[in-house]
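In: My questions are about this predicted structure, shown below with the sequence.
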Amino acid sequence: MATQISDTPVSEAVPFFSQAESFDALWPLIEERVNEVFEGGKFSHGPQVARWEKELVAYTGARFAIGVNSGTDALVLLLRACGLRRDEGVLVPVYSFVATASSVVLAGGRPQFVDIDPTTYAMDAAALESAVTPESRLVMPAHLFHQMADMRALAAVAAGRGLTLVEDSAEAIGMRQDGRHAGLFGRGGVLSFFPSKTLGALGDAGAVITDDEQVAQTVCALRHHGRFGATLADFPTISTETGVAGYNSKMDDIQAAVLSAKLTRLEQDIVRRAELAADYDRALRDVPGIVRLPRTVERPGDARGVFYVYLIEVEDRDRLVEHLERRGVGTEVYYPTPLHLQPCFASLGHSRGDFPHAEAASERAVALPLYPDLKPDHMERVCAAVREFYTGRPE
């Protein structure tokens, strides 16, 4: 490891995420859509949400898209709509954001952790096969960073073991495999529109996407206090009778209006993200101390990844993060504590060493800034700071 040289002044910080420039470029359209919300006077669960759902159906190819107030709520509602019962097991990857597993608890089930494929960071099919128990009811892989899990292999295990397949596709808008959009390989999936996502709102927002009409109808009811009767055809007409205990998880129309406007440049943004990732690859390929750059697994059929996050594995990760922070470079650590070691899941009885691939990633993985507004000189500054840490010089 090279000795770290003294700090140098940072003339301009490089945030981990920013959408200021693209937001300015889209502002006329966003303003037009938001003004429609104010003119119509319906701020939640209204016509802008209905329009956004139709646009999301057109983009993903799903039969149904149901807007809700966050990606986490989307997971809870999807699991409940699939009939998850008290204490039934849901097999989830142990390396993911906490909502992947906490949603299972909130829906009444019990998380059952599965180790990951170290290349894709997604649930490993062989590990899934070994993790199934008589209590297992559903399996929910998560698609992380820039590519989907191996859905052919996971779907085969699910079918062979009698498991219902759903997807935590919160990060995966635009990702496809075998010609299908992420989230549409089983009974349904979810999307998150948290501001830093590939398609982000101005606050929390999410959606359930599904080809299953029963799932769609149940999610529609659950998001609105359990009131059945709302369909995509007659939205927002709804029964005043409550058929099941539900939630107040309706999407705000202002968020729907913003997302509708931003959808118009989503494909342009996806292309730009891929270009930035390729630039990072070239700049960092030979830097000592970098254990691995993102690797894309080739899939048969019509497959496409999307660079939501540019994740690398490095030696001395925590000190690198501190160094980059001093250089004014924002980073994000994914995920410093794998789910089986989170205090909220201590009752499940796991300990360090149970899931070695997830634990290795949690100690080495860090994400560098990647978003369409990232300027070339900002990327050069990021790469120079990484090289400086490992070699003692920026070039």
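Out: Received it, and whenever you're ready, just let me know what you need.
In: going forward, measure contacts between C-alpha atoms and count neighbours the same way
Out: OK.
In: Tell me the gap between stretch 257-268 and the middle of its chain.
Out: Remark: stretch 257-268 is offset 17 Å from the chain centroid, using Cα atoms, centre = their mean, to the nearest Å.
In: does the nearest residue to residue 53 once chain neighbours are set aside count as helix, strand or coil?
Out: Computed as Cα to Cα, 6 or more residues apart in numbering, the closest residue to residue 53 that is not its neighbour in sequence is residue 65, at 5.3 Å. Look at residue 65: counting by DSSP: H, G, I helix; E, B strand; the rest coil, its state is strand.
In: Likewise for residue 366?
Out: Here residue 366 is recorded as strand under three-state DSSP.
In: Report how many residues lie close to the closest residue to it other than its chain neighbours.
Out: Leaving aside its sequence neighbours, residue 366 sits nearest to residue 333 (Cα to Cα, 6+ apart; 4.6 Å). Residue 333 sits with 17 neighbouring residues when counted by other Cα atoms under 10 Å.
In: How about the contacts made by residue 333?
Out: With contact taken as Cα atoms under 8 Å, 6 or more residues apart in numbering, residue 333 is in contact with 365-367.
In: and what of residue 116?
Out: By Cα under 8 Å, 6+ apart, the neighbours of residue 116 are 93-95, 122-124, 127, 357-358.
In: where along the stretch 251-395 of the chain do the helices fall?
Out: 253-263, 266-284, 317-326, 356-364, 376-391 (DSSP state H, counting those that start in this stretch).
In: how close does residue 272 get to residue 178?
Out: To residue 178, residue 272 is 23 Å away according to Cα to Cα, to the nearest Å.
In: neighbour count winner among the two?
Out: Comparing residue 272 with residue 178 by neighbour count (other Cα under 10 Å), the higher total belongs to residue 272, at 18 against 15.
In: Quick check, that one in contact with residue 372.
Out: Yes: with contact defined as Cα atoms under 8 Å, residue 272 counts as touching residue 372 (5.8 Å).
In: And for residue 97, nearest residue in space, chain neighbours not counted?
Out: Closest to residue 97 by Cα to Cα, 6+ apart is residue 335, at 7.1 Å.
In: wait, doesn't the one you found sit right on residue 98?
Out: No: using Cα under 8 Å, residue 335 makes no contact with residue 98, being 9.2 Å away.
In: And here is the other one:
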Amino acid sequence: MVVPILDLATEIEFLWDDLMAAITRVLRSGQFILGPEVEAFEREVAEYLGVKHAIGLNSGTDALVIGLRALGVGPGDEVITTPFTFFATAEAISLVGATPVFVDIDPRTFNLDPELIPAAITPRTKAILPVHLYGRPAEMEPILAIAEEHGLKVLEDCAQAFGATYSGRKVGTLGHAGAFSFFPSKNLGAYGDGGLLVTDDDQVAEMARMLRAHGSRRKYHNEMVGYNSRLDALQAAILRVKLPHVDRWNAQRREVARRYNQLLDGVPGLVLPEITEGHVFHQYTVRILGGKRDAVQQSLARAGIGTMVYYPIPLHRLPVYGHSEGSLLEAERVASEVLSLPMGLHLDGVAQGGVVKKLIESL
């Protein structure tokens, strides 16, 4: 039995005719940079998310960088964020000249612990950057309350959470802006890099559109130093094909998570993720206790089962941020325990049962 952690072949085969039609349409149009295909996707995705502005960008990392700059974050500022996330979250803060301030996580959610945020606020704090890790929304209500009390901006990192909801609203629409990634493995993924910034703020949207096009409203009339960060028309066309299916796919991911939880319930040495409202399970991530994580992963690999560790080193322990003071014990602990199991449309009950059997045997 071979079960990869991710297999896009099932999705591509299902969409093949529509994908080929969309790609052919773009090729025959001769318009590959921005243009009507990107504009159409921006309209459609804004309507889906329930937000006023959607700005297509080159990557999720660019969405974070441009989002921070559009919100006025820059040199000398501090941004509070989680140490348990992909490097791009903190990297974007550093790239705009600000300093990431890491606050520990709630090990139950894997997300930023709101109760710890107030103690990290200083006169230099400009924004909070929560991450909806693994597809589970961060606790946005207390985060937004803290931000309002202290006059801070909130940029949501939604790279792993397209379609997730919090209190009935799509993530990315709760803060001042939301950044999305369309990396191929995401819940809504392109077949190459792509990103999106969303906001209800007209000024933030205007700034983001300028920044993605070398800091100009009109070509050759540059007003600031910006970026070359435009969503390709081909990727926009592919995303337009996939967008109408994303809710059904997310529901299937939740069903896979339910089956995992049922099959693994009560297994000693495992901590299972909660299936909460709005969670879209970009990853199904367990914690393996007793220092056995790496051995279990190796055993599963020998059995043909793909897994990943997201993430083995919390950001404050990386060399680039090794100067960060203090110890963030929960982030450090879960980094040594987490293991993401196969997740996606390629998993049927038989394959999932095989994964569970091998996992239990490996413990």
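Out: All right, it came through fine. These figures come from a predicted structure and were not determined experimentally.
In: Need the TM-score from the superposition.
Out: TM-score for the superposed chains, counting by TM-score structural alignment, normalised by the length of the second structure: 0.97, backed by 361 aligned residues with a Cα RMSD of 1.2 Å.
In: Please, where are all the strands along the stretch 201-350 of the first structure?
Out: For the stretch 201-350 of the first structure, strands defined by DSSP state E, counting those that start in this stretch occupy the ranges 206-210, 290-292, 310-314.
In: sorry, back to before: aligned partner of the residue nearest to residue 97 of the first structure in the second structure?
Out: Alignment note (TM-score structural alignment): residue 335 of the first structure maps to residue 311 of the second structure.
In: what does residue 285 of the first structure give?
Out: In the second structure, the residue matched to residue 285 of the first structure (TM-score structural alignment) is residue 265.
In: residues contacting its match?
Out: Counting by Cα under 8 Å, 6+ apart, residue 265 of the second structure touches residue 272.
In: and residue 17 of the first structure, helix, strand or coil?
Out: coil.
In: so residue 282 of the second structure sits right up against residue 158, yeah?
Out: No: between residue 282 of the second structure and residue 158 there is no contact under Cα under 8 Å: 10.8 Å.
In: between the two, who's got more neighbours?
Out: Taking neighbours as other Cα under 10 Å, residue 282 of the second structure and residue 158 compare with residue 158 leading, 29 against 25.
In: Go ahead and confirm the more buried one touches residue 175.
Out: No: using Cα under 8 Å, residue 158 of the second structure is not in contact with residue 175, being 11.2 Å away.
In: Now for the residue mapped onto residue 199 of the first structure from the second structure, how many residues are close by?
Out: Using TM-score structural alignment, the equivalent of residue 199 of the first structure in the second structure is residue 188. Residue 188 of the second structure is flanked by 24 other residues according to other Cα under 10 Å.
In: Checking my notes, residue 188 of the second structure in a strand, right?
Out: No: applying three-state DSSP, one finds residue 188 of the second structure to be coil, outside a strand.
In: who are the neighbours in contact with it?
Out: 162, 182, 239, 242-243, 246.
In: so which of these comes closest to residue 3 of the second structure?
Out: Of all those, residue 3 of the second structure sits closest to residue 246, with 22.6 Å by Cα to Cα.
In: Identify the residue of the first structure aligned to that closest one.
Out: Per TM-score structural alignment, the equivalent position to residue 246 of the second structure in the first structure is residue 266.
In: Please apply the same query to residue 45 of the second structure.
Out: Counting by TM-score structural alignment, residue 45 of the second structure corresponds to residue 56 in the first structure.
In: what's the burial count for the nearest residue to residue 136 of the first structure once chain neighbours are set aside?
Out: Using Cα to Cα, 6+ apart and skipping the chain neighbours, the partner closest in space to residue 136 of the first structure is residue 89 (4.2 Å). Using other Cα under 10 Å, the number of residues around residue 89 of the first structure comes to 24.
In: and the equivalent of residue 89 of the first structure over in the second structure, what is it in contact with?
Out: The alignment partner of residue 89 of the first structure in the second structure, by TM-score structural alignment, is residue 78. Contacts for residue 78 of the second structure (Cα under 8 Å, 6+ apart) come out as 98-101, 124-127.
In: Can you list which of those residues carry over to the first structure?
Out: Retained in the first structure (both residues aligned by TM-score structural alignment, their matches' Cα atoms under 8 Å) from the contacts of residue 78 of the second structure: 98-101, 124-127.
In: Among those, the buried ones, what's the PyMOL command?
Out: Applied in PyMOL, the following selects the buried portion of those according to 16 or more other Cα atoms under 10 Å:
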select buried, resi 98+99+100+101+125+126+127
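In: contacting residues around the residue nearest the centre of the first structure?
Out: Among the residues of the first structure, the one closest to the centroid is residue 171, at 2.1 Å (Cα atoms, centre = their mean). By Cα under 8 Å, 6+ apart, residue 171 of the first structure lies in contact with 143-145, 191-192, 197-198, 308.
In: Ok, residue 237 of the second structure next?
Out: Counting by Cα under 8 Å, 6+ apart, residue 237 of the second structure touches 22-23, 26, 37-38, 41.
In: Also residue 213 of the first structure?
Out: By Cα under 8 Å, 6+ apart, residue 213 of the first structure lies in contact with residue 64.
In: so what corresponds to it in the second structure?
Out: Match for residue 213 of the first structure (TM-score structural alignment): residue 202.
In: Which position in the second structure pairs with residue 185 of the first structure?
Out: Alignment note: residue 185 of the first structure maps to residue 174 in the second structure; criterion TM-score structural alignment.
In: List the contacts of that match.
Out: 140, 156.
In: Tally up the residues packed near residue 299 of the second structure, please.
Out: When neighbours are defined as other Cα under 10 Å, residue 299 of the second structure has 17 of them.
In: Now do the contacts for whatever residue of the first structure lines up with it.
Out: Under the alignment (TM-score structural alignment), residue 299 of the second structure pairs with residue 323 in the first structure. By Cα under 8 Å, 6+ apart, residue 323 of the first structure lies in contact with 385, 389.
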